[in-house]
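Visitor: My questions are about this predicted structure, shown below with the sequence.
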Amino acid sequence: MMANHFFYSRLMKKSLEKYRILSIVVIFTVILTAFWVINIANLLQKHTRALDNIQKMILGDSYNIQLNKYDLYDEQSQCDTHLKDLTGYPECLSKIEWLRISWQTHSCYAELGVDGSECSFLRYLSEVESFCPIMDNRKFVKRRRKAQINRELKGLLDLLPEYKNHLVSNTFMRARLKRIWPDWLEGIQHYINGVNFSWPDSLDHCKHCSSDDMTCFNLCQSTKITGQPFLYGRPKLNILLHLEFLSNAFGDNLFETQVSRGGALGELVQWTDLIGALYILGHRLTITYEATNAKSLLSYSDHIPCMVKSNEYDLVYTDITGFRQLDITQIRTPLCKFRILDTFGTEAPYNRKAERWGGLHLNLQQFYTFFPHSPDNTFLGFVTEISPFKSKSNQSLSKPIALIYGKQSYMWNNKTNYLRILSDYFELHGM
């Protein structure tokens, strides 16, 4: 009898360890996904036809040469900008052409370093307005603080807006972050220990690399495991997260009123996990629910054309409704900065088709999905919580639990028999 108890205890310990490891792996996967998608240099792609047309564009009368998208060279300043790849910067060349003609229309351009040279145009459009890629000879110029891993939960909770009309969603998000924060910490430590460095001394060495030290940079890049994002030496991004689906203006606060009844929990889970991942990676976050608040953060002056205020954010995360409400023609934020949380994803025909949930005309990889529906989109996912293993004596005698995705009753029309058969074998939970 004692032997049976001994072996049963060992079995329980192994089971607990198994579930703990699974939980860490899930957290690690979400961190890796969030980190990966904000560091992919070639996220956006342009159609070949558009690139071919760019090569045929003619400059203004003062430049009687053909525009070449790969090499823009200013003989006067002897500055070789050498734009190797404009993938992901569809508006770069048109902005350069506009500046050549109009840079003297307002003094703000000169105040920001524009002097009429090709070099100054590209410095402005890459480092001030972000319409063009950073020039090769400027990539290691120290321009911003480096991101540091952030392990303080209180700072994260303080970021969540405390609006009276959003108490239910706020309570849900806070409870989730508090509950799984230990797993987040364990997951990021697992990433640090197991992915970034292949020899012990490289961690301290890379943390002290100078931003313009190419030897140090190359050495640190070589110490990471191939194919994994580098954790240290990253810029601290300024990110706006606009949760329009919780807006008071969206369907008379439809989603917010349904949170306590199971509605919109999938979206709320994913947004909460995204916020947690970006925060622990050390980025600066601003969270809004109402379009008016988001627009005020992205606004620009009609009297000062230089885009500085609306370019303070490196990335803007929102949903399809939020993208429409922000009205990009007013805020002038470059399209490449948007990331759209899109539960089911958007395929190419619907990206061009004018309808309620389509017609955004973004690059397909700017859509972040709840499930990996299509390789055309970016799979963001969410954290799956794993409950502690219960001992046999505490386990209920109820059926196994099955999760079905479809939170509204209309989604299950004509599926009664299907659900009845499932219910014979499982305790059904909707999502």
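Guide: Yep, that arrived.
Visitor: from here on, contacts and neighbour counts on C-alpha atoms
Guide: Noted.
Visitor: list the buried ones in the strand or helix carrying residue 221?
Guide: In this assignment (DSSP states H and E), residue 221 forms part of helix 214-223. For helix 214-223, a neighbour-count test (16 or more other C-alpha atoms under 10 Å) marks 216, 217, 220, 221, 223 as buried.
Visitor: in the stretch 301-431 of the chain, which spans are strands?
Guide: 315-318, 338-341, 367-369, 378-379, 401-404, 427-430 (DSSP state E, counting those that start in this stretch).
Visitor: who's in contact with the fourth one?
Guide: With C-alpha atoms under 8 Å, 6 or more residues apart in numbering as the test, strand 378-379 has contacts from 33, 37, 364, 365, 366, 367, 368, 369, 370, 371, 372.
Visitor: Look at the residue lying closest to residue 372 once chain neighbours are set aside and say how many residues are nearby.
Guide: Sequence neighbours aside, residue 379 is the residue nearest to residue 372 in space, at 5.3 Å (criterion: C-alpha to C-alpha, 6 or more residues apart in numbering). Look at residue 379: counted by other C-alpha atoms under 10 Å, it has 24 neighbours.
Visitor: can you check residue 318 too?
Guide: Residue 318 sits with 25 neighbouring residues when counted by other C-alpha under 10 Å.
Visitor: And it, how far from residue 379?
Guide: To residue 379, residue 318 is 15 Å away according to C-alpha to C-alpha, to the nearest Å.
Visitor: got it, and residue 155?
Guide: Using C-alpha to C-alpha, residue 155 is found at 27 Å from residue 379.
Visitor: what do you get for residue 386?
Guide: Per C-alpha to C-alpha, residue 386 is found 21 Å from residue 379.
Visitor: neighbour-wise, which of the contacts of strand 378-379 leads?
Guide: Each of the contacts of strand 378-379 was scored by neighbours using other C-alpha under 10 Å; the highest score is residue 367's, at 26 neighbours.
Visitor: for comparison:
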Amino acid sequence: MTSLGGQFSAKRLTDSPFTVRTEVLGGVESRGVLRKISDMLEVIMKRMDSLSKLENVNDSRRLEELSSAINRIQPAGLVERIQAIAQNVSNMAVRVEQILKNSMAASRVVRDGTSGQCDVPRDPRFPDCPGKVDWMRARWTSDPCYAFYGVDGSDCSFLIYLSEVEWFCPPLTWRNHSSPPVLPKSPPKRQAAFRTDLSTLLDQVGTGKESLSFMKRRIRRLASQWATAAYRLDIKLHRRWREQKKILVHVGFLTEESGDVFSPKVLKGGPLGEMVQWADILTALYVLGHNLKISMSVKELQGFLGVPPGRGSCPLTGPLPFDLIYTDYHGLQQMKQHMGLSLKKHKCHIRVIDTFGTEPAYNHEEYATLHGYRTNWGYWNLNSRQYMTMFPHTPDNSFMGFVSEELNKTEKRSIQQNKVRNMAVVYGKEASMWKGKEKFLQILHRYMEVHGTVYYETQRPPEVPAFVKNHGLLPQQELQQLLRKAKLFIGFGFPYEGPAPLEAIANGCIYLQPKFHPPHSSLNHEFFRGKPTSREVSSQHPYAEQYIGRPHVMTVDYNNSDEFEAAVQEIMRLKVEPYLPYEYTCEGMLERVHAYIQHQEFCSPEAPFPPVNASRVWPGGPFTRLPNSTLLGWAGNSTALPCWPPLSALRLMVSAEGQSCVEACQSSDLVCEPAFFRFINNKEALSKLEIQCEVVELEMNHIFPAYSVTRGECGLQKETLLFSCAGFSAKYRRICPCRDFRKGQVALCRDCL
């Protein structure tokens, strides 16, 4: 018998090149009815194909399963409908009809013999099994992927699927489980070698969208700097062996399925920060020598992951073909739709590029729902360090960053010679950003020539004052030339935390920005509402304010005319050198991403709360009293428990009431390190800090570990995903794990390479 199952599984009947006339069905049929009939016919064909391959046609169990399937899916008139469709689609469908009639006749003989029904098990270890079987009975035709895995409408096929493909039911005793499945051998590990030729990467990025063209132009422009950085980092790492990882990069926000709202705005002054970051991420991963695949559509994503045919309800057909997957929130949602239950199984491999960050209280779905932290984003139950941010907003997340163009010594000298003392460039490409800014622009105009880069097609935007020399939207290289002449780069308060201020500072400008009273957050500002963070933003660019500061960055109250004018006068007198933080150079980003790839591990199970051993993990050392905090000096070789960052970097502190661990650590020029929470979340740590506890609670609370001085209560964390550097409470003092950091590289401790 000729096998027809493969022909039908490759294409649904509704996708057939032949025209199906709905008139033959006795009236106008809905698409849903045709889809259901075609799904049923596809499943029957798969069973026919399996039956045709049986050497023993008396296999009663197989025939009984087939009979049961046909009986289940046969509403009144189904055979007549199938016959009507068959007459109109192709000669192949006529053959299918004949096979169907013959099989139904054969199945009547089986029904008169021994029954082959499967009983649904009631096993307390698999409490969801009966309910899942009921769901399959009602919905198994809702996605062709179930038929792909052999589901045919019988209880036996449901149980096989739910026990062998998914994990809701126990293994069936009559199935052959004597020999374990043969797992594919892991390929030998390969070395990652630094790359300097970016031509292959440019081909992989693709064409067809202005957003992709923008990213490719950026990659080409910075190619020589990436090559130099690769050479330097290779020497710094002593050319040590590095494992090459298989990495998938799925840029969800640029897919058509997510709307791709950015591409049309590239040439109209729209936000480019995300595309800058993604271009640099792709380049860093490629230059580091990893095996890179790039997906810009859901179809490409499905192909790379090996998604089974259908609508995404079933798990992947095999092991995850990648060590790491970089995506964004849009891509994460698309993966959820097309990976089925496999997303839960493989989510430890995912890294989410998250511009503004996701705090643990918003990330834990149950906790967020119960305590009012549920937003449109977040609630994915990832390790908080799997979220990777544009700036080091909170140490709960990993700082990914981007790069700014680095000047050589000759270029720096040239800039100093060509600076125009009284020239200012405004940070604002959209006309709407200029509304309501006339008052302080008039003050600035008394001292400086004001330039703008506001987009317009035919007519100058009326929001831009007449005294402003507007250049229109400039290509990146021309904007760089403008910044190299300007003395001042001035922000209007929006956009928040973009790459442009760093580029201006790197080109020798002083950046002037507004201070926010009160700080902007999700509680008082529409832009942050719905974002998975409670972070308070004190200025337009908190990183520039905190990590760079004077003389390169000035943050003043724009509502105070005297303060604003005094800042402009001071800027006129200052002379600054171009400055770029190391972590935003190509070498700095390569160093950081290399460390993450080689050391961050979220798939291996870890003991959440290991006991403290005073002779090994707590090697002693004096307590140093600091204002509102306690610092425990660490010494010796703390290698009892594997950890990255290494435990040698740990400094234990106690916050003030109402103070977060972020602030407590910063007060001593340290960084809160969430990876260390599991080592201090125990009674021994409280004892070492000489904290007296009448009651010790263990609960899900993003403030814990912490203690209350007035109540004599101590709280330990019950849920590892809720360890939070950002949390704070007026009633508690937090127990904070801090660490040191490399100069110019806040993401890495001194011994983290």
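Guide: Right, received. Where do you want to start? A quick note: this is a predicted structure, and the numbers were derived from the prediction, not measured.
Visitor: now what about the TM-score between them?
Guide: Superposed pair, TM-score by TM-score structural alignment, normalised by the length of structure 1: 0.54. Supporting alignment: 279 aligned residues with a C-alpha RMSD of 4.2 Å.
Visitor: Spell out which residues sit in contact with residue 320 of structure 1, please.
Guide: Listed by C-alpha under 8 Å, 6+ apart, the contact partners of residue 320 of structure 1 are 340, 341, 342, 357, 360.
Visitor: Show me which of the residues you listed are buried.
Guide: For those, buried by 16+ other C-alpha under 10 Å: 340, 341, 342, 360.
Visitor: Moving C-terminal from the longest helix that structure 1 contains, which element do we reach first?
Guide: Determined from DSSP state H, the single longest helix within structure 1 is helix 2-37. Scanning forward in sequence from helix 2-37 of structure 1 by DSSP H and E, the next helix or strand is helix 48-55.
Visitor: Pull up the aligned stretch in structure 2 for the helix or strand following that following helix.
Guide: The first helix or strand that comes after helix 48-55 of structure 1 along the chain, using DSSP H and E, is strand 73-74. The counterpart of strand 73-74 of structure 1 in structure 2, using TM-score structural alignment, is absent.
Visitor: hang on, the earlier thing: mapping onto structure 2, list which of the contacts of residue 320 of structure 1 remain contacts.
Guide: Counting by both residues aligned by TM-score structural alignment, their matches' C-alpha atoms under 8 Å, the contacts of residue 320 of structure 1 that remain in contact in structure 2 are 340, 341, 342, 357.
Visitor: Just give me the match in structure 2 for the first one.
Guide: Right, the one you point to is residue 340 of structure 1. Using TM-score structural alignment, the partner of residue 340 of structure 1 in structure 2 is residue 352.
Visitor: For its match, give me its contacts.
Guide: Counting by C-alpha under 8 Å, 6+ apart, residue 352 of structure 2 makes contact with 326, 327, 328, 329, 332, 386, 387, 388.
Visitor: Skipping adjacent residues, who's closest to residue 288 of structure 2 in space?
Guide: residue 194 (4.9 Å).
Visitor: ok, now residue 391 of structure 1?
Guide: Closest residue in space to residue 391 of structure 1, ignoring its immediate chain neighbours: residue 12 at 7.1 Å, by C-alpha to C-alpha, 6+ apart.
Visitor: counterpart of that neighbour in structure 2?
Guide: In structure 2, no residue is paired with residue 12 of structure 1, using TM-score structural alignment.
Visitor: what's the neighbour count on residue 12 of structure 1?
Guide: For residue 12 of structure 1, the neighbour count with other C-alpha under 10 Å is 15.
Visitor: Just to check, the residue nearest to residue 288 of structure 2 is in contact with residue 232?
Guide: No: contact criterion C-alpha atoms under 8 Å: residue 194 of structure 2 and residue 232 do not qualify, at 10.7 Å.
Visitor: sorry, back to before: list the contacts of the corresponding residue of structure 1 for the residue nearest to residue 288 of structure 2.
Guide: Structural alignment (TM-score structural alignment) places residue 194 of structure 2 against residue 149 in structure 1. Residues in contact with residue 149 of structure 1 (C-alpha under 8 Å, 6+ apart) are 280, 281, 282.
Visitor: how about these in CSV, adding secondary structure, distance to residue 121 of structure 1 and neighbour count?
Guide: As requested, those are arranged in CSV below (DSSP: H, G, I helix; E, B strand; the rest coil; distance: C-alpha to C-alpha, whole Å; neighbours: other C-alpha atoms under 10 Å):
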residue, secondary structure, distance to residue 121 of structure 1, neighbour count
280, helix, 36, 21
281, coil, 33, 21
282, coil, 31, 18
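Visitor: Closest one of those residues to residue 246 of structure 1?
Guide: Using C-alpha to C-alpha, residue 280 comes nearest to residue 246 of structure 1 of these, at 23.6 Å.
Visitor: Where does the closest residue in space to the closest one that isn't next to it in sequence sit: helix, strand or coil?
Guide: The spatial neighbour of residue 280 of structure 1 that comes closest, neighbours along the chain excluded (C-alpha to C-alpha, 6+ apart), is residue 150 at 4.6 Å. With DSSP: H, G, I helix; E, B strand; the rest coil as the basis, the three-state label of residue 150 of structure 1 is coil.
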